[in-house]
Each structure stands twice: as C-alpha cells, then as structure tokens.
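> below are the sequence and a predicted model; questions follow.
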Amino acid sequence: MTLSYNRYETIQVAGRGAFGIVVIARDNVSKKRVAIKRILVPNVSKLQLVREISSLRCLHHRNILKYLDCFGTADMISIVTEEVPYTFGDVIKDKSRPKTEELNRWYYSQILSGIAYIHSKDIMHRDIKPENILVTLRNIIKIADFGQACFYMKDHPDEEYDENVATRWYRAPELLFGSRKYGPSVDIWAIGCILAELIRGKPIFPGRSELEQISVIFGVLGTPNETNWPKWRTMPDANKLLFEPKEPRNNWSEILRSKEVSQEFDNFLRLHLQLCCDFRPAASVLLMHSWIKKGDSLAEPVYRISKRNAEKNRQDALPPLHVFL
C-alpha cells in the first residue's frame, strides 16, 4: 500500500491563501488528477481543521466536493479532493455566459439541492459565497470550504453559535447585529445574495464595512419594523445604531440590472432575502417552488466556462462600490 504523502505527484499550484496553498496533483494509484489543499497548521485554528475534514468526510452528495484522502505532518495538513477547475465566481463574471433563465436555473437548483442536503444533516455551512462554490467542466456544482461549518442543535433553540462567521457581503442581518442564536437560514440568505449576483453580474450588498453592509441592505429591503422583522429589538446590537426610516425598494428589474425579471422569479428571490430569519423558507421548501420545478427536465447546457476569461477575472478582481450609496 502506497503511503499518502508518497502517493501524489504535484503538477501545479492552483491557488494561494492565508491558510496555505491548493495544488493539482496526480494520484499514482488511481492515475487521476486530484486537488490537494495544503493547510499550514499555525495559520488556522484546530477547530477549523476539524470542521473542514469532518464535514467533507460525512457529506456525500452530487453537489458537495468529494473527499478522497487526508494526511499530514507536524506543521501541515493536506486534504485531498476531486479536482474542480472553476468557481461560481468565474461563472458570474464570464462575459460569454448566456444570460438565460434556463442556465440560471440549472446552476441555482444544484446550489439549493446541495444546501438542502447539508441542512438535512443538521449542518450549517456559514460561509457560502461564490468562491466557495466550485463548478466542474460539465457545469456541475460542488459546494466546498467547510472551515466555518458547524452542527445545528435543532432540539436546543437556546444554543448559541459564533456570530463572527460568513463573508461580509453574504452575511445575514441577524449576524450583522450580533445574534448568537440563529439557524440554517443564514445559509439561505447567503445563497439568495448569490442568486441576485448571478443575475446582476455584481454583488447586491457589497458593504466596505459592517456599518455600510447594514446600510446597503436597508437601502434595498427597507429598515426593520414590526412587520418585516418582529424580533428586531431582541438583536444584541439593535439599540447601538440609529437609521433613518426607509421603505423597501420594489424595482427589482433595476436593482438586478435585468429587464427579464419575471414575477415568479421575483417572488422566489425575495423569499431568501428577508430581514427576519423566521420568514426565510428552508432549502427543502424552496426546492418545491414553481421557479425551481420548471428545471426538472433541463438538459445539460452547451455552455462552457471560458478558461481565458476566468483567469483574467481573477487577476482583475476589485471590490466594487455599491450603486445605491
């Protein structure tokens, strides 16, 4: 039997980050290409490592990144997974992508299916963003990066969780206001932001600070009141900030920069982007929505991500300013 650290032959470096690097390698046993996430142990918490590895090992679904192996040394842990070349950010930014409802539905139904499966295992991902959703050459979605995932104690409603999770642009309002009592609906908010971004071509709520993040969300959805967020005043940080009352915007065609926003899609998107977490349906419920069900018989799209555009977009990526400020 080949020892893990001798089993893989590095082909190229695919990405770098604060945690370490991702390399593409050849498995000398299976003869297949794989991805290896090499994490420098001093750069991450032990809890994050446990979350990443345990989540990948226990989740088995078509739309979840497939775990293959794990090995390590004193200062580095290597997690081996299937190779998936693109991120959903590459799809969003690809100027050659057809802007059709069918293609949007093809991708999003897979994201929603993966999230529904994760939640069925009582796991919250807590860091859903385009860069953590991978896309294969055949346009199959693979949800990845479970470093912030945790078990949801559904039988213990008073259980508290870390509020400092999720990337700011995709962070649910209850997290922005310091709530430590929340549930899987934080992921529903995040994928709603991603769905809007898929249509718009740019993030819908790109605040440059937490205060600005709150401001741009309220600029679109309106300020909290007893109707749209009954529990608003119970949020830990609710009384620390004052906002001028704003009404929600209803011109979603303008917000999404698309003239092709149907009433059905409008309703579907708004179900995700609700200030009150209790008003956001579960992923399993959203899978039954008429907008999603239209895609039950969709054939695999002909579209393929432009490799050249994907590489250029990664080099040129800059944080955008928000149109509503």
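Good, I have the coordinates.

> use CA for all of it now, contacts and neighbours both
OK.

> nearest spatial neighbour of residue 226, chain-adjacent residues omitted?
Ranked by Cα to Cα, 6 or more residues apart in numbering and with sequence neighbours excluded, the top spatial neighbour of residue 226 is residue 232, at 7.6 Å.

> got the residue ranges for the strands in this protein?
Here the chain has its strands, by DSSP state E, at 8-17, 20-27, 33-40, 67-72, 76-82, 86-87, 123-124, 133-135, 141-143, 150-151.

> against which helices or strands is the last one packed?
Read that as strand 150-151. On a contact count with 3 or more Cα pairs under 8 Å, 6 or more residues apart in numbering; DSSP states H and E, strand 150-151 meets strand 123-124.

> let's bring in a second one:
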Amino acid sequence: MDPPSPPSSPPPPPPEKSWSIYTRREITSKYEILDRVGSGAYSDVYRARRLSDSLIVALKEVHDYQSAFREIEALQTLQNSPNVIALLDYFWREDEDAVLVLEFLPTDLASLINDAKRAWDGGITVREIKRWIVQILCGVDACHRNSIVHRDLKPSNLLISADGVLKLADFGQARILLESGFVGFDENPRLHEPNVPNPTSVVQQPLEVVRETEIPRQDGSGNEEHGSLGKEEGIEGLDMHKANDSMSEIDKETHDGDTSCLATCTTSDVDDDPFKGSYSYEAEEGADDRYGALTSIVGTRWFRAPELLFGSTKYGPEIDLWSLGCIFAELFSLEPLFPGTSDIDQLGRIFCVLGNVTEEIWPGCSELPDYKTISFGKVEKPLGLESRLPNQSPDEINLVKKLLFFDPASRATAMELLHDKYLNEEPLPVPISELRVPSSRTAQDEGSPGEWGDYRDMASDSDFEDFGSVNVTTTNTGFSIRFP
C-alpha cells in the first residue's frame, strides 16, 4: 500500500501590513486572493478570482479613509465611461480598511512607453499614438464633464486592457468640484471616438452618487458594510459626515502619489524637504474641501502644473490639461518632458524650455502664494518645445503647445483637442484591435529604485548645479531663493 500523501504545505502568512484582507470573511467568501501585485504606504493591490464566475479582478486595499471615499465617489460618478476603470464592488468597515474591487488591467501606458523605447523598431507609430491620445482625451473629457478633477494624471495611472482599451485609474486624489465657478464644460457633449467598441460592463446595476447626506447602514450587519452598488444605495456604508468633515479640515493627502501599480495601486515617498531629489508628495497642512481652497500638494512632480508648483489653492480642471501635455510629449519622444528632481528644479526646467512667467503672459501669476518666494533669472533664449521634440511634426508639437500654456485659461480642453486636425487628418488613428499592447507591466529597470521602477527618482540630466550659484535672502515670510 502506498504511504499516505503528506499534508499540503500551509500557505505563507500574509504580509503583516495587509493582514486584514486575508481575515475578512466577507471578502474571502467571494474572492480567492491569488497574489499581491502592488504595495505602497497607503494601499495594496491583489489579483483575485471572483468565485461566482472566475472573473479575475483587482482588490485594492486602501489604508486611508479620505482616499477611499474619493475614489469610490469618483468611480461611481464615472461608472458608464468606457475609458475609466470600472468599480465592481467594495467593502467597508468601521474598523478596517476599505477594499475596492476593480476590473483587472494587466499593463499601463508607462510600460508601453518603456517597451517601445527598448524593443520596438521605430517606436510607437503615428497612428498608434493618435489612438492612445484619443482614448486618454475621452477619459479626461468624461471626468471634466462630470466636474471631476483627477489631479494625478501620469502614464502609470493610465491602465490598458489586453485588447488595447485604455482607462484612467487611481482616483484617490480626485475632487468633484460642485461650485459652478470652478468648472465650465459643454453640457451637450458629442460622443467621441466612434471606433472604440463599448466594452462589456461588469457592473450589472446603475449607480447613483449620493452626496451631503448620511446614508443609512444595512441592518443586522454590525459594523461590517458591503457596497452592493445598487441604484438606490449610492456609496453604501460610508459615513458621509465623517468624510466631509475630514475633507474640510487639514487635507492630509495620504494618497499614494508615486509609482502606480496594477489596477490603480500606487506608492509614495514622503518629501517634506523641497530640496530633496524625489518625485512625489505627501500633502502638508492646508485647506482642501469641496467648496473652498484646495491643496497644491497633489499629483506627481513631473506632471504638475505651474500653478501647483507656485502653491495655488484656487485651481480647476486645467491642472489635468497641463499633465496631458507632459504625457503626450512623452508618448512622442519616449522620454519625460520635465523630469524635475525638486520643485525648484521642476520650475527651472519648465522655464528653460518655455521662458519665464510674467503678468503679461499669465495675468494674476504674481498673486500666487509662492510666486515671490523663489525667483529665477531671466531666460534670454528659451529652448522651446521643438528642442524637446526634435523629431515631431509641427502638428504634433502644436498639440502639446495647446496644453502647456502658463495661463490655465489658455489651455485647450479635452473636447477641443478631440476635434484637433492632428487627430482627424491622415493618417487616422489605428483601430483599437490593431494596437500593440505589452503583455504585462514592465519589470523595473536595472538599478532603478522601488519595487516597480517607474519614474521614481529617475536620474536627470540637470540639477541645482546647472543653475550656478544660488542667492538666499531672508524675508518677513521666510526666505527667497534666486537663481542667476
């Protein structure tokens, strides 16, 4: 008789930081957790299988109340947008982290750019670039038509399905701006991108976002809440008063603002010292609520609009448009446009290319909170975007220029760009079915820090020494730094 088979080895213990998702019966009874695909200070993402139909999904465990609330609210508002990641379900408990169930998308635009740079002969074709741009614009247009500012657009937050559908993700920093003064969009927008097939939605019921009232909790469930995404329920289980109070107080942006992981997980480096060479931010003290001032410490430095770098707390969807200009330039050149190592270096790189900021080209810029704190010497001969995009056509350069105006009011909207001649003249965008898509997220570069590589702390070709001597002057409000 054969000896009895030895007992199977027990599974390895879950990571200490994310123990809760493994021990929550309401989750494990519905989803088989396969592996962790992303980890950060404020969220972790797992690949999982839905037991009811074997659908592969992403479980995003968010360790911060505000970020979870923002993401759920934004994704419910955008639930019918084909170029925004779908929220399938969520779990919420008073004493536990929120867990969002998202569609699983295997790769992102950052990986596509990296693959094209390394291995694609000829890079990304013009027709492919146009299709990617159209999809990005459709996603951003959907956000802005719903008064949602994403606030952290970058290639690694633009996820891509295996069949080439691009979707905006990671809405943990997003804001729904309900004040009419902030946002003004076309109320009767045209449908764009006729070649994009409507992906089969896995959200089976319509959603309705409920705001400004506390939603009653399910009876008989104790503190455990499950977001069923029913029509009449809105953000089920969220204490709206608690969320609104926390937003109107100090906005501690405990959101992952650095490397984006699969299915919208991100990580963040804490960067309290503006002179450190890092790529992302944790918010400092400052008001950030739905109806008042917003924090300027949002987004990822390489894609942050000048008004944010100067400390603005009165901004709108135009900050996303600046980010798009940087993303499109990177699609064209396969290199980041302004890879700053600090806020000062970031501004210096922008000024070297676009010239100095003045009241003439940006009315009101001198009133920005940090405008007088740091001053740069006059750039006599700005390099111009042509220097950063030397192999691009005039139409391609003009597309980027329409987004990279210092004056936010001058930036083209997503809808306007969808009608730009560059996207509507030959060669036309390739059909989605013909797009080349990486099979998975690109492994980190050799020698690059961080689990996922990505953009964090990438080497730059200039730093403070490139500006020469630095003059620091003490002022009534702190200090002023002047670069010659």
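Yes, it's here. Keep in mind that what you see is a predicted model, and the values were worked out from it rather than measured.

> superposed, how do the two chains score by TM?
Once superposed, chain against chain, the TM-score is 0.90 (TM-score structural alignment, normalised by the length of the first structure); 318 aligned residues with a Cα RMSD of 2.3 Å.

> re earlier: map the residue nearest to residue 226 of the first structure onto the second structure.
Applying TM-score structural alignment, one finds that residue 232 of the first structure aligns to residue 365 in the second structure.

> its match and residue 105 of the second structure: what is the separation?
Look at residue 365 of the second structure and residue 105 of the second structure: by Cα to Cα, to the nearest Å, they are 40 Å apart.

> equivalent analysis for residue 393 of the second structure, please.
Distance, residue 393 of the second structure to residue 105 of the second structure, by Cα to Cα: 32 Å.

> returning to that earlier point: and residue 365 and residue 105 of the second structure? Which one has more around it.
Taking other Cα atoms under 10 Å, residue 365 of the second structure and residue 105 do not tie; residue 105 has more neighbours (24 against 21).

> surely the more buried one touches residue 160?
Yes. In this structure, residue 105 of the second structure is within contact of residue 160 by Cα atoms under 8 Å, at 5.8 Å.

> buried ones in stretch 279-293 of the first structure?
Neighbour-count burial for stretch 279-293 of the first structure, counted by 16 or more other Cα atoms under 10 Å, picks out 280, 282, 283, 286, 287, 291, 292.

> which one of these is nearest residue 200 of the first structure?
Nearest to residue 200 of the first structure among these, counting by Cα to Cα, is residue 291 at 17.9 Å.

> that closest one and residue 265 of the first structure, how far apart?
Distance of residue 291 of the first structure to residue 265 of the first structure, computed by Cα to Cα: 6 Å.

> cool, and residue 314 of the first structure?
For residue 314 of the first structure, the distance to residue 265 of the first structure - Cα to Cα - is 29 Å.

> the two - which one has more neighbours?
More neighbours surround residue 265 than the other of residue 314 of the first structure and residue 265, with 16 against 12 (other Cα under 10 Å).

> corresponding residues in the second structure for the longest helix seen in the first structure?
Once the first structure is assigned using DSSP state H, the helix that runs over the most residues is helix 101-120. Aligned by TM-score structural alignment, helix 101-120 of the first structure falls on residues 126-145 of the second structure.

> post-alignment, the matching stretch versus the first structure, mean distance?
Taken against the first structure, stretch 126-145 of the second structure registers an average deviation of 0.7 Å after superposition, with mean Cα distance after the TM-score superposition for the first structure.

> report the distance from that stretch to the chain centre.
15 Å (Cα atoms, centre = their mean, to the nearest Å).

> can you list the residues that contact that stretch?
Under the criterion Cα atoms under 8 Å, 6 or more residues apart in numbering, residues 78, 81-84, 149-150, 158, 165-168, 183, 185-187, 192-193, 317, 320, 328, 331-332, 413-415, 417-418, 423, 427-432, 435 lie in contact with stretch 126-145 of the second structure.

> the residue nearest to residue 226 of the first structure reaches residue 223, doesn't it?
No. Taking Cα under 8 Å as the definition, residue 232 of the first structure is not a contact partner of residue 223, at 10.1 Å.

> show me the residue at the heart of the first structure, geometrically.
Note on the first structure: the residue nearest the mean C-alpha position is residue 128, at 2.1 Å, using Cα atoms, centre = their mean.

> could you find the closest non-adjacent residue to that residue?
The nearest residue in space to residue 128 of the first structure (Cα to Cα, 6+ apart) is residue 190, at 6.0 Å.

> OK, contacts around the one you found?
Applying Cα under 8 Å, 6+ apart, the residues near residue 190 of the first structure are 128, 129, 170, 171, 172.

> of all the residues you listed, which two lie farthest apart?
129 and 172 (12.1 Å).

> these two - which one has more neighbours?
Using other Cα under 10 Å, the more surrounded residue of residue 129 of the first structure and residue 172 is residue 172, with 28 against 24.

> residue 355 of the second structure matches what in the first structure?
By TM-score structural alignment, residue 355 of the second structure lines up with residue 222.

> cool, residue 480 of the second structure as well?
For residue 480 of the second structure, no residue is aligned by TM-score structural alignment.

> check which helix or strand covers residue 480 of the second structure.
strand 478-483 (DSSP states H and E).

> hmm, residue 410 and residue 318 of the second structure touching each other?
No. Using Cα under 8 Å, residue 318 of the second structure is not in contact with residue 410; the gap is 9.0 Å.

> so what's residue 172 of the first structure up against?
186, 189, 190, 275.

> could you pull out the helices in the first structure for me?
Using DSSP H, helices in the first structure cover 4-7, 46-58, 88-93, 101-120, 173-176, 185-200, 210-221, 252-255, 263-272, 283-286, 290-293, 307-316.

> turn the ones you listed into JSON lines, including distance to residue 72 of the first structure.
Shown next, in JSON lines, are the helices of the first structure (distance: least, Cα to Cα, whole Å):
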{"stretch": "helix 4-7", "distance to residue 72 of the first structure": "8"}
{"stretch": "helix 46-58", "distance to residue 72 of the first structure": "12"}
{"stretch": "helix 88-93", "distance to residue 72 of the first structure": "29"}
{"stretch": "helix 101-120", "distance to residue 72 of the first structure": "27"}
{"stretch": "helix 173-176", "distance to residue 72 of the first structure": "34"}
{"stretch": "helix 185-200", "distance to residue 72 of the first structure": "31"}
{"stretch": "helix 210-221", "distance to residue 72 of the first structure": "37"}
{"stretch": "helix 252-255", "distance to residue 72 of the first structure": "47"}
{"stretch": "helix 263-272", "distance to residue 72 of the first structure": "40"}
{"stretch": "helix 283-286", "distance to residue 72 of the first structure": "35"}
{"stretch": "helix 290-293", "distance to residue 72 of the first structure": "42"}
{"stretch": "helix 307-316", "distance to residue 72 of the first structure": "29"}
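
> residue 153 of the first structure is nearest to which of those helices?
So among these, helix 101-120 is nearest, using Cα to Cα, at 11.3 Å.
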